[in-house]
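Asks: no sequence for this one, just the structure:
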């Protein structure tokens, strides 16, 4: 049972990153690049391309459990930049400040998830799984 929960957890963790790339950033590349420029991101098209690569490679790595520490590291770097540029609540006031603080805290939580994956690996039912198999997992 734990191996299936581990896989389900990795899929749930990575879905937001994968869908962000393929469902928003790729099909809306020009608009997202313009938005990034307006938020002060340097070289927005280059950074967006790099962000897409990090999102796709990182999320697929986490889902598959292949080189999970590296994949989680890519997602962590993405989160650090995205959080700094787009959830800078400290520059805002009122309702906008509160909304961006919520988004900042959500990203902080996801950063913690990436650090946890970097420290502990992918878990069971993954390509990199090196853990000894329990009797429960080896019996049909």
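Replies: Looks like it came in fine. What you see is a predicted model; the values in this text were computed from it and never measured. Numbers count the residues shown, from 1 in each chain.
Asks: Please count neighbours and contacts with C-alpha atoms only from this point.
Replies: Noted.
Asks: By residue count, what's the longest helix in this structure?
Replies: helix 94-120 (DSSP state H).
Asks: quick one, what contacts residue 59?
Replies: Listed by Cα atoms under 8 Å, 6 or more residues apart in numbering, the contact partners of residue 59 are 14-15, 17-18, 71-72, 75.
Asks: same question, residue 83
Replies: Applying Cα under 8 Å, 6+ apart to residue 83 gives the contacts 104, 107.
Asks: and here's the other structure:
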């Protein structure tokens, strides 16, 4: 009972991060496309559409307990790639390097939590 409750609380705590980010991409689509390494191109637009699907679709799955292990693994890859593309602390100096390093480190912490989910969460395959 305790373990199940903790896993539910952890899912509720981690999911708003992805919901907020996904909704921000929907509401400010053009701005987010421009921030991609590909700028305002078809590839940049596809990157944001895929990100929205991963963030909002994954959040829905995570909250309902559907395919937790699969979503965890997808989010691990997604957060890692996002960190490499958008938090390149090694390119900066001073305060910018520090803030990018903190963002990168926070993402690694998120990945650590997702690794736990990928190994120990019960999966509900409700829509099979």
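Replies: Happy to help now that I have it. This is a predicted model, so every value here is computed, not measured.
Asks: buried ones in the longest helix of the first structure?
Replies: Within helix 94-120 of the first structure, the residues scored as buried using 16 or more other Cα atoms under 10 Å are 97, 100-101, 103-104, 107-108, 110-111, 113-115, 117-118.
Asks: As a check, name the ranges of all helices in the first structure.
Replies: Counting by DSSP H, the first structure has helices at residues 2-20, 29-38, 44-64, 68-86, 94-120, 135-138.
Asks: What range does the last one cover in the second structure?
Replies: No residues of the second structure are matched to helix 135-138 of the first structure when aligned by TM-score structural alignment.
Asks: corresponding residue for residue 100 of the second structure in the first structure?
Replies: Mapped onto the first structure by TM-score structural alignment, residue 100 of the second structure lines up with residue 100.
Asks: give me every residue that touches that match.
Replies: Contacts for residue 100 of the first structure (Cα under 8 Å, 6+ apart) come out as 87-89.
Asks: The nearest residue to residue 62 of the first structure once chain neighbours are set aside and residue 8 of the first structure, how far apart?
Replies: Spatial nearest neighbour of residue 62 of the first structure, excluding adjacent residues (Cα to Cα, 6 or more residues apart in numbering): residue 68 at 5.1 Å. To residue 8 of the first structure, residue 68 of the first structure is 15 Å away according to Cα to Cα, to the nearest Å.
Asks: which of these two has more neighbours?
Replies: residue 68 (28 against 13; other Cα atoms under 10 Å).
Asks: Isn't the more buried one up against residue 120?
Replies: No. Using Cα atoms under 8 Å, residue 68 of the first structure is not in contact with residue 120, being 9.3 Å away.
Asks: Now for those two: what residues contact both?
Replies: Among the neighbours of residue 68 of the first structure, none is also in contact with residue 120 (Cα under 8 Å, 6+ apart).
Asks: Can you tell me which of the buried residues of helix 94-120 of the first structure lies closest to residue 4 of the first structure?
Replies: Using Cα to Cα, residue 117 comes nearest to residue 4 of the first structure of these, at 16.6 Å.
Asks: Return the residue of the second structure aligned against the closest one.
Replies: Superposed on the second structure with TM-score structural alignment, residue 117 of the first structure falls opposite residue 117.
Asks: and the most centrally placed residue in the first structure, what is it in contact with?
Replies: For the first structure, the residue sitting closest to the mean C-alpha position, by Cα atoms, centre = their mean, is residue 75 at 4.1 Å. When contacts are counted by Cα under 8 Å, 6+ apart, residue 75 of the first structure touches 17, 54-55, 58-59, 114.
Asks: Tell me the one of the residues you listed nearest residue 4 of the first structure?
Replies: Nearest to residue 4 of the first structure among the contacts of residue 75 of the first structure is residue 59, at 17.8 Å by Cα to Cα.
Asks: Perfect, that will be all.
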